[in-house]
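Trainee: predicted structure and sequence below. I'll ask about it afterward.
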Amino acid sequence: MARPLSRPRNRRLRALAVPLGLALAAALGFLPSAAGATPRAGGPLLSYVVNTVPGHATVAKVERAIGRAGGTVVTAHERIGVIVAHAADPRFAAGIRTVPGVQSAGATRTAPLRQSGTDDVGKPQRITEAQRAAAERTARATGEEPLEPLQWDIRAIRADLAAKVNPGSRKVTVAVIDTGVDDTHPDLKPNFSARQSANCVGGVPDTSPGAWRPYDPVTDAHGTHVAGTIAAARNGVGVTGVAPGVRVSALKVSEPGTGLFYAESVVCAFVFAADHHVQVTNNSYYVDPWMFNCKDDADQAAIVDAVGRAAKYAQDRGVVNVAAAGNANADLAADKLTDTASPNDSTPVNRTVDPTRCWDVPTQLPGTVTVAATGSHRLKSGYSNYGLGQIDVAAPGGDTRQVPEPPAKNGNVLSTIPGGDWAFYAGTSMASPHVAGVAALLKSTHPKASPQEIRWLLKQQADNPGCPTGDATCTGTRYVNSHFGYGIVDALNAVTE
């Protein structure tokens, strides 16, 4: 899926090979309508983003040009000038780029759907009966949630203490842009906001009841796990979230059967979040099919443009966008990076990318809070991306090599999964929702604060462990460095300062 940020030992594969024949195209809504022009043959039916000067007049003119070029308009976001279209002609994008008013255009995929991954590290581990029993014994003695003793991550950022001061406001909602959320889970149901949830797959929001739930409860459990870390209720069941008093919503963007997160779906999610008064979005993924979108490639540049416009639209309407840094153990501030995973919907190729021109989207978009992962020993997780000037803050993401004290023992992050269960995951996917939860607490404490002010408070209140002795990959100062940015976020500071 645009790789939720978690994966199997280097990325947990979630996709199956799926041919994009006419039957699948029809099921996904890819076939042109009767009113549209007949596409010229010669290539697979693909989705495109066409970015124009915002406004009805220009968008309408470009829509007509899309029809003349054999494409079909799926939806148009006039306020940001992003049109989603489908076409089968390989010449479509090049032709549309010449139309007056078009500023960029490109395919959001490279081939019929195939495979993708998440940014979880290693295989999910379901909680065992022995772990459950040990946790419940401890919880009865301490007055915690039944499984909270296994949540070393909650204590690591003092979210347990914060909840006693202010668990978060019901007026604050965090939207989980991900694989969908099981809102029937007993830990999530009390805080779930259906009116701020939708299925954005394909680019058009579907708000019918339950449309936001995962397509598959096993392969698409990622979003439910993220949601629990943010806002699992303190209700005497299971775990607790960082901000157990706020609301959480689901914006599903992962393709059925493959888990791919395409640009048109992510654009839909950011716009929907902004228009439905969400305060924070969590983005534990990167937009497929490119791990890094390079601006000297017309298709990739169009993806950066489209998603960037949507993210800025949300920010301009008061939304704080939080995103995972990624799990390649890569220095995002390096002069050159190697990408061996892209494009992940056809045949990946080895390419060297320039980080100044090639961006991880939405992680490296301007204004986004970029989050690195730590383990229980307050060290960078071995898989976490890093980089001086690239990481804003850090948070617990899990690391099996950093083992917490009993009864936890498992160094990964415990949270909710579909079907009323709980499991341990690791990845920057798990770190990002901790920061989204703290951002929600800050918004609860400072309801009039702008996204820029929330970002500043996250940094100002963070606690930086400093670079580990002898670790040459960590550069910077005691206050700002490549591993932790400004530091590990602190939930208690968020509700007391």
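Mentor: Arrived safely, thanks for sending. Numbering: from 1, shown residues only.
Trainee: make it CA atoms for all contacts and neighbour counts henceforth
Mentor: Noted.
Trainee: burial check on residue 52, number of neighbours?
Mentor: 24 (other CA atoms under 10 Å).
Trainee: let me know the outermost residue of this protein.
Mentor: residue 141 (36.5 Å; CA atoms, centre = their mean).
Trainee: state the distance from that residue to residue 155.
Mentor: Separation of residue 141 from residue 155 (CA to CA, to the nearest Å): 17 Å.
Trainee: same deal with residue 253?
Mentor: Distance, residue 253 to residue 155, by CA to CA: 31 Å.
Trainee: okay, one more to line up with it:
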Amino acid sequence: MILAIYMEIIMAKASNTNRKPVIITFKPKDKRSTSKDKQEILASAIDDGDINFVTAETVSRQARPVASGEDLMKVGYDVNRYEAPILMANLTQAEIDKLKKDKNVVRVEEDGEMHALDGPDALAQTTPVGITQVKAPAAWPSSQGEGIKVFICDTGIDSDHPDLVANLRTGKSFVPTESSTEDFHGHGTHCAGTVAAVHNNIGVVGVAPYAYLYPVKVLSSTGSGQWSWLIAALDWIMSKKGARVASMSLGGGGAPQALGDMCEAAYDDGVLLVAAAGNSGPGNNTVGFPAKYPHVMAISAVDSADIIAGFSSRGPEVEVCAPGVSVLSTTRGGGYGTMSGTSMACPHVSGVAALAWGSHRSCTNKQVRWLLNTFVDKVGDQDPEKYGKGRVDANASSFWIGTPPEHTL
């Protein structure tokens, strides 16, 4: 599916406390009953202030001060790339009601929060057991993920970490108040190390030690962010030539349909989307967004004995599982430490995807997804709502010979 993205981050002055962030989806231009542009339709609903769109390159920069006489501070994002337009804005209830009545508007949804999905603290350990658990070292003679582009959608990555710097590439921040992709929280750095910490005889090694890491900041230093930031980030990832994997160790409930539309667009564009299932276990039907979408791989977490973690979300959306308890990886400030959560399971699968893609370079994302679903180890009680198809097997998926079929939804 092809979409059109229009992002508007509008930050109100202190006096404008009655505005709330929403995501507006318009009808495609050829389906609208008016010749007005989306920006004009939005402007007609605004009670005060102007709509000032700027280039896409400014979306990740720190918001500028409000100029004298301005009611609102606005940073626009207009890439004009897709046909189902989406726009984000801070609006009053009256403005929202006005837009909902416009027959050219499909829906107006609240822009809620998403969060990093790390679980309870874990005791320190000396080796990254998860790397051997998914059989990554056995796959390395076939592939070490050389040059496969993995986008870490998270809190950023420590740019000076000795186990990451060789694989780091230029990323982008979509957090309006944090222009740098530097990690001020630590979650993103930990996930990045699991994917591709360098094989350099220091610290730890990642699943795919020579994959390229792109920091995509969609969570702030608090570990939380807006859905609209992830929507904009996925659009940017699609613009990067050769983008292969988007690793999303984040999630939440009540995501807007606009996010589902963007996930579908990214998947159709060739990006493999991998997301943490969530830490809302042990209850049933607890998988969160974006993992809940059919175009996204939902990853549950197991411990070192391949038993489902108590915190791991369950549900029919779970596709495969991976280590997520007491996972040793890189930490901000050049260190190492352990964390638990489906956030830790997700990058194991992203790394295995990079290994499989490195061995099957002509494959599509749908073919790599088939490999990850097909070559698994059956673990635990094999309940698919806990373990999905099973725990990923990097060795089997990398060494398999032939042309894999495409995964079907």
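Mentor: Received the coordinates, thanks. Values in this document were obtained by computation on a predicted structure and should not be read as measured data.
Trainee: before we move on, back to that, more crowded one of residue 253 and residue 155 of the first structure?
Mentor: When residue 253 of the first structure and residue 155 are compared on other CA under 10 Å, the one with more neighbours turns out to be residue 253, at 34 against 18.
Trainee: map the more buried one across to the second structure for me.
Mentor: Mapped onto the second structure by TM-score structural alignment, residue 253 of the first structure lines up with residue 218.
Trainee: and for residue 270 of the first structure?
Mentor: Counting by TM-score structural alignment, residue 270 of the first structure corresponds to residue 234 in the second structure.
Trainee: that match: which element?
Mentor: helix 227-239 (DSSP states H and E).
Trainee: once aligned to the first structure, how far is that helix on average?
Mentor: Superposing on the first structure and averaging over aligned pairs (mean CA distance after the TM-score superposition for the first structure), helix 227-239 of the second structure comes out at 0.8 Å.
Trainee: next secondary structure after that helix?
Mentor: Assigned by DSSP H and E, the successor of helix 227-239 of the second structure is strand 243-248.
Trainee: which elements pack onto the following helix or strand past that following strand?
Mentor: Sequence order places strand 250-251 as the next helix or strand after strand 243-248 of the second structure, per DSSP H and E. Judged by 3 or more CA pairs under 8 Å, 6 or more residues apart in numbering; DSSP states H and E, strand 250-251 of the second structure is in contact with strand 113-116, strand 272-276.
Trainee: outside of the longest one, which residues touch it?
Mentor: By CA atoms under 8 Å, 6 or more residues apart in numbering, the surrounding residues in contact with strand 272-276 of the second structure are 117, 244-251, 263, 266-267, 290-291, 295-300, 342-343, 345-346, 349-350, 365-366, 369.
Trainee: buried ones among these?
Mentor: Neighbour-count burial (16 or more other CA atoms under 10 Å) is assigned, among the contacts of strand 272-276 of the second structure, to 117, 244-251, 263, 266-267, 290-291, 295-300, 342-343, 345-346, 349-350, 365-366, 369.
Trainee: tell me the SS of residue 77 of the second structure?
Mentor: The three-state label given to residue 77 of the second structure by DSSP: H, G, I helix; E, B strand; the rest coil is strand.
Trainee: need the counterpart of it in the first structure.
Mentor: In the first structure, residue 77 of the second structure lands on residue 75 (TM-score structural alignment).
Trainee: with adjacent residues omitted, what lies nearest to that match?
Mentor: In this structure, residue 75 of the first structure finds its nearest non-sequential neighbour in residue 84, 5.4 Å apart by CA to CA, 6 or more residues apart in numbering.
Trainee: spit out the contact partners of the equivalent of that neighbour over in the second structure.
Mentor: Alignment note (TM-score structural alignment): residue 84 of the first structure maps to residue 88 of the second structure. Residues counted as contacts of residue 88 of the second structure (CA under 8 Å, 6+ apart) are 6, 7, 8, 9, 21, 22, 23, 24, 228.
Trainee: ok, now with 10 Å
Mentor: 5-10, 21-25, 76-77, 108-111, 227-229, 231-232 (CA atoms under 10 Å, 6 or more residues apart in numbering).
Trainee: tell me how far whichever helix or strand it is part of is from the chain's mean position?
Mentor: Element membership for residue 88 of the second structure (DSSP H and E) is strand 85-91. Computed by CA atoms, centre = their mean, to the nearest Å, the chain-centroid distance of strand 85-91 of the second structure equals 20 Å.
Trainee: stretch 229-237 of the second structure now?
Mentor: For stretch 229-237 of the second structure, the distance to the chain centre is 9 Å (CA atoms, centre = their mean).
Trainee: ok, of the contacts of residue 88 of the second structure, which come out buried?
Mentor: Here, 16+ other CA under 10 Å leaves 5-10, 21-25, 76-77, 108-111, 227-229, 231-232 buried among the contacts of residue 88 of the second structure.
Trainee: I appreciate the help and will end here.
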